[in-house]
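> Fold the stuff below for me.
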Amino acid sequence: MKFTQSLKKNSQFRYVYHRGKSLANRHLVLYVIKNGKQTNQLGISVSKKVGKSVVRSRVTRLIRESYRLMEEDIKEGYDLVVIARVAANTASFQEISGSLRHLIKKHQLLVTSQEKSSEKSSDL
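Alright, predicted model coming up:
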């Protein structure tokens, strides 16, 4: 089941950049803003400073997979834009995943165990 849609248009990215809150660490920058929908929307930006196209594609795949694995633990109703920094070009999957989890936790977007249990009981 797909929980997240992609941000594709330049105007969508600009809106999140200008109105959203941002936090950064060594590998990534994360912009977040509420979207008022039932799903999240994810945008990934990897500039040419990071490396050639093969490297940029690899970093994009690592970010997308890291997000996919923790998608169920993230609150719904947000637009997220992840920007890769130059240090991401040599980072391993574990480093990218840890960086993304750190930023999502800093933005307080992780669903707590209490919220998970209340969702499960309401689904029954």
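> Could you use CA atoms for every contact and neighbour count after this?
Noted.
> And the contacts of the host helix or strand of Val55?
Using DSSP states H and E, Val55 sits within helix 53-70. The contact list for helix 53-70 (C-alpha atoms under 8 Å, 6 or more residues apart in numbering) reads 44-48, 50, 84, 88-89, 93, 96-97, 100-101.
> for comparison, sequence B:
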Amino acid sequence: MSLQNELFTVVYAKNGLDFNRIAIVVRKKLGKAHDRNKIKRWVRESYRTMKLEIAKGYDIVVIPRKALSEILDTIDYWTIRDGLEALLKRIGT
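I've put the predicted structure just below:
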């Protein structure tokens, strides 16, 4: 199943385990290596800080959308976190 907003697409499926596994897929079209790495770091940190609030037992793939690359220079970590949190909390409902 998948969820999306203006910044991210999240694809998830039950994994039969009692913990989540997460993957972050950032395409080269989203910018230079330092921009892609910055997105991955922010997504990892966002997940780490909210993983206790997310339903357990899912494989989760986070895919940043093109709109994120266009505004990456003007946004901060908290914008990324809020956008991702809105999607991840809907998993399993």
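> Send over the TM-score of the superposed chains.
Once superposed, the chains reach a TM-score of 0.88 (TM-score structural alignment, normalised by the length of structure 2), with 89 aligned residues with a C-alpha RMSD of 1.3 Å.
> returning to what we had before: drop anything exposed from the contacts of helix 53-70 of structure 1.
Buried members of the contacts of helix 53-70 of structure 1, scored by 16 or more other C-alpha atoms under 10 Å, are Ile44, Ser45, Val46, Val50, Ala84, Ala88, Asn89, Phe93, Ile96, Ser97, Leu100, Arg101.
> And the third one? What does it align with in structure 2?
Meaning Val46 of structure 1. The equivalent of Val46 of structure 1 in structure 2 is Val26 (alignment by TM-score structural alignment).
> any idea how far the aligned partner of Glu95 of structure 1 in structure 2 is from Leu17 of structure 2?
Using TM-score structural alignment, the partner of Glu95 of structure 1 in structure 2 is Thr79. Using C-alpha to C-alpha, to the nearest Å, Thr79 of structure 2 is found at 30 Å from Leu17 of structure 2.
> returning to that earlier point: restricted to helices, list the buried ones among the contacts of helix 53-70 of structure 1.
Judged by DSSP state H, these include Phe93, Ile96, Ser97, Leu100, Arg101 as members of helices.
> how many neighbours does Ile91 of structure 2 have?
Here the number of neighbours of Ile91 of structure 2 (other C-alpha atoms under 10 Å) works out to 19.
> And for Tyr58 of structure 2?
Close neighbours of Tyr58 of structure 2, defined as other C-alpha under 10 Å, add up to 21.
> What residues sit buried inside stretch 82-93 of structure 2?
Applying 16+ other C-alpha under 10 Å to stretch 82-93 of structure 2 flags Gly83, Leu84, Glu85, Leu87, Leu88, Ile91 as buried.
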